[in-house]
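Engineer: sequence first, predicted model second:
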Amino acid sequence: MPDYGHDLLFGTVLVPAAGHSADAVALARVADRSGLDLVSVPDHPYRPDLLDAWAVLAVIAASTTRVRVFPNVANLPLRPPAVLARTAAGLDLLSDGRVELGLGAGSYWEAIAADGGPRRSPGEALRATREAIEVIRELWTSDRHVHIDGKHYGLDGAAPGPAPAHPIGIWVGAVGPRMLKLVGETADGWLPSAPHVPPNRLAAGHRIVAESAASAGRAPAAVRRLYNLSPGPGGFPGERRTHGPSSWRRSPWSTGRARSSCPRSNRP
């Protein structure tokens, strides 16, 4: 898979267990001192055994000096895009430009619905993600009140801002062909995970992203390639599935590695 001349960045996925609330921050400090580039945390707002992703990212950003932080990936059905835009931009300002935005269309719909969120079909999730990206970008960049007529997300004269400290990348956790096409057309990065997109499927996904970017008049190099790696065929250490498809448990020290073809010299 071509890297378009980008340098590799390396990072970690930290699981912020509520029962061990200090561990993720402590590990993020280690990552910062060790020279890693990215620190991320999963975002499952419906899981009471995990701390809120944005709260953890804020503390991690305040406790480190160089790593970039991001949700891996933000749960769009339970995080309205206007709120996501302002939350990410605010933390980017507070951290001197060290925030990116991983974005997910949603899964575990049973758990999302139990928390009052929508239960979307694949087509609805695709459209909602497209609308969300438009909302987020407009609130970051517009110089006037924003009007967007969306089926799932719209704005009716919303005041834009705050503008982030740097151009925050929107990295989408896409798996299926239609979502990959959306990434190529609108997103700044493709962020798959090994359990869902194993290495032998990366080239095919890359082709869809690159061709879709070109069809939309974008350079394929404009979409960054990232990859969440599982430590092995058994998944993350200490992970076990419980209570059906909507609930997972992980040990407080579970980590995964995130690899990126983002350039070190130029933040997205």
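Structural biologist: Here it is on my side, so go on. Residues are numbered from 1 along each chain as shown.
Engineer: from here on, just use CA atoms for contacts and neighbour counts.
Structural biologist: Will do.
Engineer: can you show me the helices along this structure?
Structural biologist: 23-34, 53-63, 81-94, 109-114, 122-141, 177-186, 202-215 (DSSP state H).
Engineer: ok, and what's touching the third one?
Structural biologist: The one in question is helix 81-94. Helix 81-94 has contacts (C-alpha atoms under 8 Å, 6 or more residues apart in numbering) with 58, 98-101, 132-133, 135-137, 139-140, 153, 161-166, 168.
Engineer: kindly report the same for the fifth one.
Structural biologist: Contacts of helix 122-141 with the rest of the structure, by C-alpha under 8 Å, 6+ apart, involve 76, 81-82, 84-86, 89, 104-106, 146, 148, 150-155, 159-164, 170, 178-179, 182, 186-187.
Engineer: pull out the buried members of these.
Structural biologist: The neighbour-count criterion (16 or more other C-alpha atoms under 10 Å) marks 76, 81-82, 84-86, 89, 104-106, 146, 153-155, 160-164, 170, 179, 182, 186-187 among the contacts of helix 122-141 as buried.
Engineer: pasting the second one now:
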Amino acid sequence: MTDYERPLSFGLSLDPDARAWAYTRRLARTAENLGLEHLAVQDHPYQPGHFDAWTLIAHLSAHTDRISFLTDVADLQLRPPVMLAKAATSLSVLTGGRIRLGVGGGGIPDAIASMGGAARRGPDLVAFADESVGLLRKALNGDSVRLDSPYHHIAGYQAGPVPTRPVELWLGAQKPRMLAVTGRQADGWISPLNIYVTPQEVPSRQRIIDEAATGAGRDPRELRRVYNVIGAIGGGDGPGLVGEVRRWVDTLTEWTVVLGFDTFVLWPVADPERQLALFAGEVVPAVRERVEAIRSGR
């Protein structure tokens, strides 16, 4: 059993479809009104039908008041780290601390190359991402950033603005070397969808993160663990977790107290408004209650 006993939080993934921005904005407002903590926006800018993630987040943040926003995940190969930190801290100041920065190395090399990115792969990608995360941390903290390496040439940038609430840096990863980067440097792990990293595969990933964190002198319990959960609540067909409310409650409770996740982002396969209502109104409060009862019983 691996329960890091971190506070639970829940979110909704928003589709950055450029044809449906009014509907997306309505979903964002509804999620906030229903008490969710996060709105997640994927970052695939090479998709011609997708909005830029940061532009969409900026728009939605102006139409909400409390809920936080998460890039799930920003592509490091298309977004230079110091500029990415500038965008995140700027939005954090403007929104009163409602930005969480999720980043990833970039998983679709040919698409990245189509926009002028380097399309790195394998060990080269991991080394680049590792260095980029280190630069991000410095820039998010408002430090002076200087580095001359094969990957980055930064000649002494003084980072800022610095938000009152630090921007948390979460890393999307699924393979051992990137998971180790997460443990050494990030504030949290964003797991890919539950159909890509299945529940059976999670414990081995968590161990890699924990061992890397411990080896770097960090407490693994301080890292957030985020699971992107695709599925359908209330039955029906589709990929991922499909079943009635009770199955969702049982499963998310188990994924908390056994697998170690503390944050769940819903990716509805159909009818997002109905799925959001069921998730926020029935699944989330029941999971919170069950997890609290289990933790208290210890």
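Structural biologist: Yep, that arrived. Owing to the predicted nature of the structure, the values given are computational and were not obtained by experimental measurement.
Engineer: any idea what the TM-score is?
Structural biologist: TM-score of the superposed chains, computed with TM-score structural alignment, normalised by the length of the first structure, equals 0.85; 246 aligned residues with a C-alpha RMSD of 2.4 Å.
Engineer: can I get the helices of the first structure in CSV with distance to residue 42 of the first structure?
Structural biologist: Listed next are the helices of the first structure as CSV, based on distance: least, C-alpha to C-alpha, whole Å:
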stretch, distance to residue 42 of the first structure
helix 23-34, 11
helix 53-63, 7
helix 81-94, 15
helix 109-114, 15
helix 122-141, 18
helix 177-186, 20
helix 202-215, 21
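Engineer: residue 12 of the first structure is nearest to which of those?
Structural biologist: helix 23-34 (7.7 Å; C-alpha to C-alpha).
Engineer: give me the angle between that closest one and helix 53-63.
Structural biologist: 40 degrees (axes from the mean of the first three to the mean of the last three C-alpha atoms, to 10 degrees).
Engineer: so which elements touch helix 23-34 of the first structure?
Structural biologist: strand 9-14, helix 53-63 (3 or more C-alpha pairs under 8 Å, 6 or more residues apart in numbering; DSSP states H and E).
Engineer: ok, and what's touching it?
Structural biologist: For helix 23-34 of the first structure, using C-alpha under 8 Å, 6+ apart, the contacting residues are 11-12, 14-17, 39, 56, 59-60, 63-67, 252-253.
Engineer: now it: buried residues?
Structural biologist: Under 16+ other C-alpha under 10 Å, the buried positions of helix 23-34 of the first structure are 23-25, 27-29, 31-32.
Engineer: that helix vs the second structure - mean distance after superposition?
Structural biologist: After superposition onto the second structure, the mean distance of helix 23-34 of the first structure to its aligned counterpart is 0.7 Å, using mean C-alpha distance after the TM-score superposition for the first structure.
Engineer: ok and that helix relative to strand 9-14, angle-wise?
Structural biologist: Using the same axes, to 10 degrees: helix 23-34 of the first structure against strand 9-14 is 160 degrees.
Engineer: pull up the aligned stretch in the second structure for helix 23-34 of the first structure.
Structural biologist: Taking TM-score structural alignment as the measure, the second structure aligns residues 23-34 with helix 23-34 of the first structure.
Engineer: just the closest of the buried residues of helix 23-34 of the first structure to residue 229 of the first structure, please.
Structural biologist: For the buried residues of helix 23-34 of the first structure, the residue nearest residue 229 of the first structure by C-alpha to C-alpha is residue 31; the value is 16.3 Å.
Engineer: how much space separates the closest one from residue 177 of the first structure?
Structural biologist: Separation of residue 31 of the first structure from residue 177 of the first structure (C-alpha to C-alpha, to the nearest Å): 34 Å.
Engineer: please apply the same query to residue 230 of the first structure.
Structural biologist: Counting by C-alpha to C-alpha - residue 230 of the first structure and residue 177 of the first structure are separated by 22 Å.
Engineer: please apply the same query to residue 84 of the first structure.
Structural biologist: From residue 84 of the first structure over to residue 177 of the first structure the distance is 25 Å, taken as C-alpha to C-alpha.
Engineer: what comes into contact with the strand or helix carrying residue 274 of the second structure?
Structural biologist: Element membership of residue 274 of the second structure [criterion: DSSP states H and E] is helix 272-278. Applying C-alpha under 8 Å, 6+ apart, the contact partners of helix 272-278 of the second structure are 12, 27, 31, 34, 232-233, 245, 268.
Engineer: fine by me, thanks again.
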